[in-house]
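>>> got a predicted structure plus its sequence, pasted below:
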Amino acid sequence: MRKAIVVGGGIGGLSAAIGLHGIGWEVTVLERAPELTAAGAGISLWPNALRSLETLGIHLGKLREQASGGLHDRAGRRITRWDAEAFRRHHGRPLAAIHRADLVDALRDALPAGCVRTGTEVTGLDDLDADVIVAADGIHSALRKQLWPRHPEPVYSGSTAFRAVTALPHAADLSTSWDDGAEIGVIPLHDGRVYWWASYVTEPGIRHEDPKAYLRSRFGGWHEPIPELIEATAPEALLHHDLYLLGTPLPSYVRGRVALLGDAAHAMPPFLGQGGCQAIEDAVVFAAALSDTEDVDAALKSYDEQRRPRSQAVAKASVQAGKLGPQLRNPLAVAVRNGVARLLPGALTARAGAGVSGWIPPVPRRPAPPRTR
């Protein structure tokens, strides 16, 4: 049986391990954290990710399919309407959301016991012995740095973000709200809680002694339920991260028998909601490529040829979406953008992003069951 080592127990690494296990490989996942956990935030699963998870055999029971919502300005005036049924028609699946912890739990439970080794930090390749090594160790990947030591480090996107999951005494609708250089998103989850985030343009590294008080002063004048969400969120539930990306695309996702996957390969800003989705795509393509041939080198070459152009194009589009959307600060440009967006018919806005989310994953070939006499 061929062996693979996956470095990194995040969404991409676990998905890759599931794909490899499904095609008959022996897989070990090495995760440096003492336990498999996920930050207390949600994740949007676009149709391309849902199809990929289904292809891997993962059927999530804690998904919340998003109902109709819209894009607003800070006062709550509608910029565009988002129609859930029209979205489903054009994209083939709904837009869904799940708590990251629930997704990580589902992925971990799909793997054999003992497959994941936590508390194991990998800083280099010398001690790893396998037919294939998957580097899924995140945006600041140590393995990427070892393989491409002269490649530029990740760069700051220009925005920082707060994220949290909290409960409200009433239902909240899907919404995104923009102001000059700022964005707040609200996504309902399956259990009645709400995943929300706030991003805004600022210098990197700025932190606040009382983050909740800062958010109250910065966004307390926005439309409901934004002030209510801030008030309902426990201070310890707030996550604050500067948003970085791999600004210079890699020349390859493969070197030798090592394949990069997820943020290690193509870290992107979150303005299209595709970071985790692209990592799941990577995983299913990786498994499919290895299932198609006994030639591992040929399979890795195929993986790179399939994934690098698409994921790098999505990363580039994510940067552009930020510049034209929540990072746009010129008041005149903001007014023009919002005015043009208000004139767009709902049928057109429902199709936005279909070129990305309409992607159909390849199906890995499962090994034939043993013959019985």
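Alright, I've got the coordinates. Residues are numbered from 1 along each chain as shown.
>>> going forward, measure contacts and count neighbours with C-alpha atoms only.
Will do.
>>> what residues does the longest strand along the chain touch?
Secondary structure of the chain per DSSP state E: the longest strand is strand 155-167. Residues external to strand 155-167 that are found in contact with it (C-alpha atoms under 8 Å, 6 or more residues apart in numbering): 40-42, 192-204, 229, 232-234, 237-247, 269, 319, 327.
>>> ditto for stretch 42-58
Residues from elsewhere that reach stretch 42-58, judged by C-alpha under 8 Å, 6+ apart: 15, 18-19, 22, 59, 91-100, 106-107, 110, 164-165, 189, 195, 273-274, 276-278, 280-281, 284, 356-361, 363-364.
>>> now, these that are in strands?
Judged by DSSP E, the contacts of stretch 42-58 include 96-99, 164-165, 195 as members of strands.
>>> quick check: residue 287 touching residue 19?
Yes - Residue 287 is within contact range of residue 19, at 5.1 Å (criterion: C-alpha atoms under 8 Å).
>>> give the residues shared as contacts by the two.
residue 364.
>>> residue 145 should be in a helix, yeah?
Yes - counting by DSSP: H, G, I helix; E, B strand; the rest coil, residue 145 is part of a helix.
>>> pull the number of nearby residues for the residue nearest to it when sequence neighbours are not counted.
Spatial nearest neighbour of residue 145, chain neighbours left out: residue 151 (7.4 Å); criterion: C-alpha to C-alpha, 6 or more residues apart in numbering. Neighbour count for residue 151, taken as other C-alpha atoms under 10 Å: 15.
>>> helix, strand or coil: sort out residue 151 for me.
Under three-state DSSP, the three-state class of residue 151 is coil.
>>> report the contact partners of the residue minimising distance to the centre of the chain.
Nearest to the mean C-alpha position of the chain, by C-alpha atoms, centre = their mean, lies residue 276 at 2.1 Å. Applying C-alpha under 8 Å, 6+ apart to residue 276 gives the contacts 11-12, 43, 262.
>>> ranking by neighbours, what's the top pick from these?
For these, neighbours were counted using other C-alpha under 10 Å, and residue 12 has the most, 32 neighbours in all.
>>> residue contacts, that residue?
By C-alpha under 8 Å, 6+ apart, residue 12 lies in contact with 136, 261-262, 276, 279-280, 282-283.
>>> quick check: it is in a strand.
No - going by three-state DSSP, the assignment for residue 12 is helix, not a strand.
>>> got another one to weigh against that:
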Amino acid sequence: MTPHSLNVAIIGSGLAGCLAARILREQHTVTIYERETAKAEAGAAINLGPNAVHILNSVDFDRRRACSIPVTRVLSYNKQGELTHESIHDYVQEFGTDWLFHHRVDLRDELLRLATAPSEELGLTGEPATVRFGARVVGGDVDEGRLTLEDGEVVEADLVVAADGIRSIMRGPVVNDDAYITAQPSGSSAFRFTMSREKVIELHNGEVPEIMDSSKSGTLFGVYALDPTERRVIMYPCRNYEILNFAVLAPDNMLKTPASSDSWSAPGDRDEMISLFTDFPDWVLKYFRAAENIKLWQLRMQDPLPTYIRGRTVLIGDAAHAMTPHQGQGGCQAIEDAEGFRLFLGDHVTRANVPTILEDFDRVRRPRASQIQLNTSQAMARHSAKEIYRFRKFNFTYHGIFEELRKIKESEKVGQLDHGGGEESKRESDLHSAVGICRCRQCQTDS
């Protein structure tokens, strides 16, 4: 190791942890501590907006390996089956790159490859990250960069990256406020399942439905109750059109048995799912009746945190800013977080100034992700697709850690960091004040 090379410990090998390892391996010695004993990744499909895809492009992300599907259309229907909104966008022209659909396993596998593949394969200097599976972190000293594993081993690090998800072991010690230790129920739960291409075609009497037609661009279908229940069904293809993904959202107070807050993969009841959506089109219920291996989990959200950093430790991904899927930005913000570790590349980096560099990380990432958390909370209460996607421009526009930090510093010089208002709830006002969220019109709506 050189004076500019750090010993980095990353907790968690999910999307945020793997991409953080890919960035940091360019200069530092990186070890990922993963509590699971194998590289299993839970979940179904995930979509990534251009704000995240720009970052993936910069690290030679292989779309072929990840089975990516570019998206250009969003079709929205009401519960009578009537088309209420059609959005067609050339995202490359508008935002400089694609909006992509993935199966979460495929995406995680590609990010893990980027973190651990031989350097010569990726054209990098430095050593690949090491992943220690079955290494559960049970505590540590966030100021000193010290971790304690379940077997009693103590790990010393110059930088600790807590990418350990919504139930982060490090959130409490970093924030030091009991109010933020546990993410709170959002009031909704999601039934999740996937269906094979063959099964979908069978349900359509041997015909390939539009949503699975690989000769056309990727399309997201949404069916909305447009009533106070805020029920909705979201479906889109992934894995090169080999799988159709379903997310079926319903309020907790309509469920016979509330989703478990202790498991993200509890079984869901098909009959109950159908009973909650009997007023939806039969072409939706046809999929429900054929669904297998349904999962049900309670959607949880975190109020914006007052800090992501303490000492030598930083929270990223769901550990920092858990949010519901209503804006499709949870994974995107994790990827933006990981890109922020480019602040740790260069000859200015030493063990002594890690806390100072983390302050710049926090100045950029926390206001941005906190704003998207609040926008997502608003999107939960929106009935129409047009309202739900009103923050798209803000969400999809991000210029990377260095440019965003430059803009913040320039704004501070002229006193424009907080530059505008409009009415807001007292809760949102308090949160804005606590975390330094920008309240300008651009951040609050799509122009």
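Nice, thanks for sending it over. Quick caveat, the model's predicted, so the values are computed rather than measured.
>>> picking that back up, so the residue nearest to residue 145 of structure 1 touches residue 140, yeah?
No - with contact defined as C-alpha under 8 Å, residue 151 of structure 1 does not count as touching residue 140 (11.9 Å).
>>> how many neighbours does residue 182 of structure 1 have?
As a burial measure, residue 182 of structure 1 scores 23 neighbours (other C-alpha under 10 Å).
>>> pull out the buried residues from the longest helix seen in structure 2.
Identified as the longest helix of structure 2 according to DSSP state H is helix 354-380. The neighbour-count check on helix 354-380 of structure 2 (16 or more other C-alpha atoms under 10 Å) flags 354-355, 357-377, 379-380 as buried.
>>> next helix or strand past it?
Counting by DSSP states H and E, the next helix or strand C-terminal to helix 354-380 of structure 2 is helix 385-388.
>>> residues making contact with that next one?
In this structure, residues lying in contact with helix 385-388 of structure 2 by C-alpha under 8 Å, 6+ apart are 76, 85, 222, 326-327, 379-380, 382.
>>> and the two most separated of the residues you listed?
Pairwise distances across these peak at 17.8 Å for 85 and 380 (criterion: C-alpha to C-alpha).
>>> ranges for the strands of the stretch 101-250 of structure 1?
Using DSSP state E, counting those that start in this stretch, the strands of the stretch 101-250 of structure 1 run over residues 116-117, 132-135, 155-167, 175-179, 182-188, 193-201, 239-245.
>>> how about these in TSV, adding distance to residue 256 of structure 1?
Listed next are the strands of the stretch 101-250 of structure 1 as TSV, based on distance: least, C-alpha to C-alpha, whole Å:
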stretch	distance to residue 256 of structure 1
strand 116-117	24
strand 132-135	9
strand 155-167	26
strand 175-179	43
strand 182-188	41
strand 193-201	39
strand 239-245	25
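>>> and these: which comes nearest residue 350 of structure 1?
Closest to residue 350 of structure 1 of the strands of the stretch 101-250 of structure 1, according to C-alpha to C-alpha: strand 175-179, at 14.3 Å.
>>> number of residues surrounding residue 104 of structure 1?
Residues lying near residue 104 of structure 1 (other C-alpha under 10 Å) number 19.
>>> so who does it touch?
For residue 104 of structure 1, the contact set (C-alpha under 8 Å, 6+ apart) comprises 10-11, 14, 36-38.
>>> go through those residues and name the one nearest residue 29 of structure 1.
Using C-alpha to C-alpha, these come closest to residue 29 of structure 1 at residue 14, 7.5 Å.
>>> any idea what that closest one aligns with in structure 2?
Residue 14 of structure 1 maps onto residue 18 in structure 2, with residues paired by TM-score structural alignment.
>>> can you check residue 199 of structure 1 too?
So, by TM-score structural alignment, residue 199 of structure 1 is matched to residue 249.
>>> distance check, its match against residue 48 of structure 2.
20 Å (C-alpha to C-alpha, to the nearest Å).
>>> repeat that for residue 330 of structure 2.
Distance of residue 330 of structure 2 to residue 48 of structure 2, given as C-alpha to C-alpha: 9 Å.
>>> and if you look at residue 334 of structure 2?
Counting by C-alpha to C-alpha, the gap from residue 334 of structure 2 to residue 48 of structure 2 is 11 Å.
>>> tell me which of the two has more neighbours.
Taking other C-alpha under 10 Å, residue 334 of structure 2 and residue 48 do not tie; residue 334 has more neighbours (28 against 24).
>>> please report how far the aligned partner of that one in structure 1 lies from residue 138 of structure 1.
Aligned counterpart of residue 334 of structure 2 in structure 1: residue 279 (TM-score structural alignment). In this view, residue 279 of structure 1 and residue 138 of structure 1 are 10 Å apart by C-alpha to C-alpha.
>>> hang on, the earlier thing: now, which of the ones in strands among the contacts of stretch 42-58 of structure 1 sits nearest residue 76 of structure 1?
Residue 76 of structure 1 has its nearest neighbour among those in residue 195, at 18.6 Å by C-alpha to C-alpha.
>>> burial count for that closest one?
Counted with other C-alpha under 10 Å, residue 195 of structure 1 comes out at 25.
>>> spit out the contact partners of it.
Contact partners of residue 195 of structure 1, counting by C-alpha under 8 Å, 6+ apart, are 41-42, 99, 163-166, 186-189.
>>> which single one of these is nearest to residue 64 of structure 1?
Residue 64 of structure 1 has its nearest neighbour among the contacts of residue 195 of structure 1 in residue 189, at 5.4 Å by C-alpha to C-alpha.
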